[in-house]
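Enquirer: I'll drop the sequence and a predicted model, then ask my questions.
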Amino acid sequence: MNQTMITAAATLGQLQKQMDIISNNIANIDTNGYKGRDATFADLLVQQFDNQPDQTKEVGRNTPYGIRIGAGAKIAQSQLDESQGAVKQTNRPLDVSFTKENQYLKVLNDQNGQNSICYTRDGNLSVSPVGKNELMLVNSSGLPILDENNKVITFQDNVKDYTITEQGQFKVNSVNGQTTSFNLGVVTADKPQFLEQAGDNLLDVPSQFSANPAGIIKEMTGPLRAQVSMQQGALESSNVDMGKEMTDLLNAQRSYQFQSRAITLSDQMAGLVNSLR
């Protein structure tokens, strides 16, 4: 196998990952609060041959010295697009949309039998019975929504209506006139590129940072609650642009075909060389 085939094969694998990212974006174009990802590429290690040891003979050269042979490309980063999606009105009391970027609700997720805190911008909330005359606030997948103290939000089922304030205070108004209030658990992602997909439209802090996620996320508690911005009766749409994704997919497919063709031509050239007598 010559260098051309090795380079093309390495790049093929990275192009396949890019197409997987694009396909995932397209599949979630109608998912509430979904944030698309954009793959960026970087060169792999380059092999350099210094064919001219006397650089005084290269005076006036505008390109770097030597001859460099690349080894393909790799995905340097799968960048999370944090731009705000379109807000659509639903007039449903348990629907809520963030109106600022980088803010997320806290969700209690069950991963392999262990509870962990994940984050989502999907504000399609509902209630689920958890005991006699008791309800729990959950997301669209049935996972518990947490308050600012990482406690599950539960309340009595004698509910008249719900109110969610702009600063993320969840109020349960009962039929007897009493009101129970909870501060929804909200965080701001200071370094959203560190967040990983955890399934079910959730994001999670990588395991190596889970013990101390303070540098990646910031708890919106105390005076920081004033910075929380929500809108009741609305949902944030996905920020995926179908036109852009289809263009990126076509470019990736053409690059994939080009690399495949390079392998075919290299194989044909090797066959010709081996057939020489």
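Expert: Okay, I see it. Residues are numbered from 1 along each chain as shown.

Enquirer: rest of the way, CA atoms for contacts and neighbours
Expert: Noted.

Enquirer: Quick one: neighbours of Ile75, just the number.
Expert: Here the number of neighbours of Ile75 (other CA atoms under 10 Å) works out to 17.

Enquirer: Next: the one 4 residues further on.
Expert: The number of residues packed around Gln79, counting by other CA under 10 Å, is 15.

Enquirer: Would it be right to say that it lies in a helix?
Expert: No. If the criterion is DSSP: H, G, I helix; E, B strand; the rest coil, then Gln79 is strand and not within a helix.

Enquirer: Could you pull up the residues touching it?
Expert: Arg37, Asp38, Ala39, Thr40, Gln193 (CA atoms under 8 Å, 6 or more residues apart in numbering).

Enquirer: hold the first one in mind and look at this next one:
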Amino acid sequence: MDRSQAFQLVGVGLRTPHLDYFEHNANQVGWLEIHSENYFQTNSAEYQQLLAIREQVEISCHGIGLSLGSTSKVSQSHLLSLQQLIREIQPFVVSDHLSWSEHGGHYFNDLLPLPYTEEALQLFCRNVQQVQDAIQRPLLIENPSSYLRFNHSTIPEWEFLAEVQRQTDCRLLLDLNNVHVSCFNHQYDTNQYLAAIDPSTVDEIHLAGFTRKQLEQGEIWIDTHSARVSDEVWQLYEDWNRVNTPVPTLIEWDLDIPAPPVLLEEANKAIDILLEAPSSQTLRSA
């Protein structure tokens, strides 16, 4: 792999403070990720900027509001807005989370964990299939970060995620920071978690920073997306790419958003790691 190939694989999150920058500097990055719901209003100035940026660089649509784990079916109005965005932007991937955030018309400002049971598995697969039928393409499902788990769960998270993929033919978005955070919080084995993920089903990787917080009950790690990628997560990324085909990789930063050069520095770290990946492997580009 040469540097231009590695460059095309690495993207950063396109957040509102950086719209002006990337409208004029889109060539500084291989691709950009948007939060889909931020661009459902097609008459907004931000949407017009997105269209201008899309003319210059590939975009991925990362959803935070489908609430795929809810007992109710996915909102039809939400799906219609997503379909319209996909038609206009033609993203190279569309993704959402292994979580839920809506119940009875009430929306929560968080991505909440599921009970990992057979019933929840069937509900989640039903909702994933509903979205895939609507958008006429595979949906990428991202593994969550979590801070509590249900006592009545009967399926390990990694097996639940893999079974969703098998039953729906969706694809996976592997967030290595989320693996790192959740494994610490729940005392999971990181190697066991990653060993259960079929690399051929992974179409994207997320890298981000997290926050350590000390509580009376002990230390907890929180997936804040507010810092540079940790050394431990960089090591997970290096280990993954040592044995697996490189895929599009995102530097994710959502709080305490830094100036664009900081994001690009992080992107360059990912590029350097990809340059060390076995050059004989077939690349899956953005």
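Expert: Ah, there it is. Source: prediction; values computed, not measured.

Enquirer: Superposed, what's their TM-score?
Expert: For this chain pair, the superposition-based TM-score is 0.19 by TM-score structural alignment, normalised by the length of the first structure; 99 aligned residues with a CA RMSD of 6.8 Å.

Enquirer: just to revisit the earlier point, nearest to Thr247 of the first structure, of the contacts of Gln79 of the first structure?
Expert: The nearest member of those to Thr247 of the first structure, counting by CA to CA, is Asp38 at 12.5 Å.

Enquirer: How many neighbouring residues does that closest one have?
Expert: For Asp38 of the first structure, using other CA under 10 Å, the count is 15.

Enquirer: what's the closest non-adjacent residue to it?
Expert: Leaving aside its chain neighbours, Asp38 of the first structure sits nearest to Gln79 (5.1 Å; criterion: CA to CA, 6 or more residues apart in numbering).

Enquirer: do you know how far that neighbour is from Ile22 of the first structure?
Expert: Separation of Gln79 of the first structure from Ile22 of the first structure (CA to CA, to the nearest Å) stands at 12 Å.

Enquirer: Need the residues touching each of the two.
Expert: By CA under 8 Å, 6+ apart, the residues touching both Gln79 of the first structure and Ile22 are Arg37, Asp38.

Enquirer: can you give me the helices for the second structure?
Expert: Secondary structure of the second structure by DSSP state H: the helices cover 3-9, 19-24, 45-54, 76-89, 118-135, 157-168, 176-186, 190-195, 231-243, 260-275.

Enquirer: Identify, out of those helices, the most deeply packed stretch.
Expert: With neighbours taken as mean count of other CA atoms under 10 Å, the helices of the second structure reach their highest mean count in helix 176-186, at a mean of 22.

Enquirer: Could you tell me the angle between that helix and helix 231-243?
Expert: With axes from the mean of the first three to the mean of the last three CA atoms, to 10 degrees applied, the angle from helix 176-186 of the second structure to helix 231-243 works out at 120 degrees.

Enquirer: helices or strands next to helix 176-186 of the second structure in the packing?
Expert: The helices and strands touching helix 176-186 of the second structure, judged by 3 or more CA pairs under 8 Å, 6 or more residues apart in numbering; DSSP states H and E, are helix 190-195, strand 202-208, strand 218-222, helix 231-243.

Enquirer: Let me have those in TSV, adding distance to Leu161 of the second structure as columns.
Expert: Output for these, formatted as TSV (distance: least, CA to CA, whole Å):
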stretch	distance to Leu161 of the second structure
helix 190-195	10
strand 202-208	12
strand 218-222	21
helix 231-243	18
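
Enquirer: Of the ones you listed, which is nearest Gln76 of the second structure?
Expert: Closest to Gln76 of the second structure of those, according to CA to CA: strand 202-208, at 26.3 Å.

Enquirer: and Leu140 of the second structure, how many neighbours?
Expert: When neighbours are counted by other CA under 10 Å, Leu140 of the second structure registers 27.

Enquirer: pretty sure it contacts Cys61?
Expert: No. Judged on CA atoms under 8 Å, Leu140 of the second structure makes no contact with Cys61 at a distance of 10.0 Å.

Enquirer: Now Phe98 of the first structure: closest residue in space that isn't a chain neighbour?
Expert: Nearest non-adjacent residue to Phe98 of the first structure, counting by CA to CA, 6+ apart: Met230, 4.5 Å away.

Enquirer: how much space is there between that neighbour and Phe41 of the first structure?
Expert: According to CA to CA, Met230 of the first structure stands 36 Å off from Phe41 of the first structure.

Enquirer: Equivalent analysis for Ala270 of the first structure, please.
Expert: Distance from Ala270 of the first structure to Phe41 of the first structure, by CA to CA: 30 Å.

Enquirer: Quickly note the distance from Ala270 of the second structure to His180 of the second structure.
Expert: Ala270 of the second structure is 17 Å from His180 of the second structure, where distance means CA to CA.

Enquirer: no wait, Gln76 of the second structure
Expert: 34 Å.

Enquirer: now Glu46 of the second structure
Expert: Distance of Glu46 of the second structure to His180 of the second structure, computed by CA to CA: 33 Å.

Enquirer: Equivalent analysis for Glu252 of the second structure, please.
Expert: 15 Å.

Enquirer: what does Val94 of the second structure give?
Expert: For Val94 of the second structure, the distance to His180 of the second structure equals 23 Å [CA to CA].

Enquirer: what do you get for Arg54 of the second structure?
Expert: Arg54 of the second structure sits 32 Å away from His180 of the second structure, going by CA to CA.
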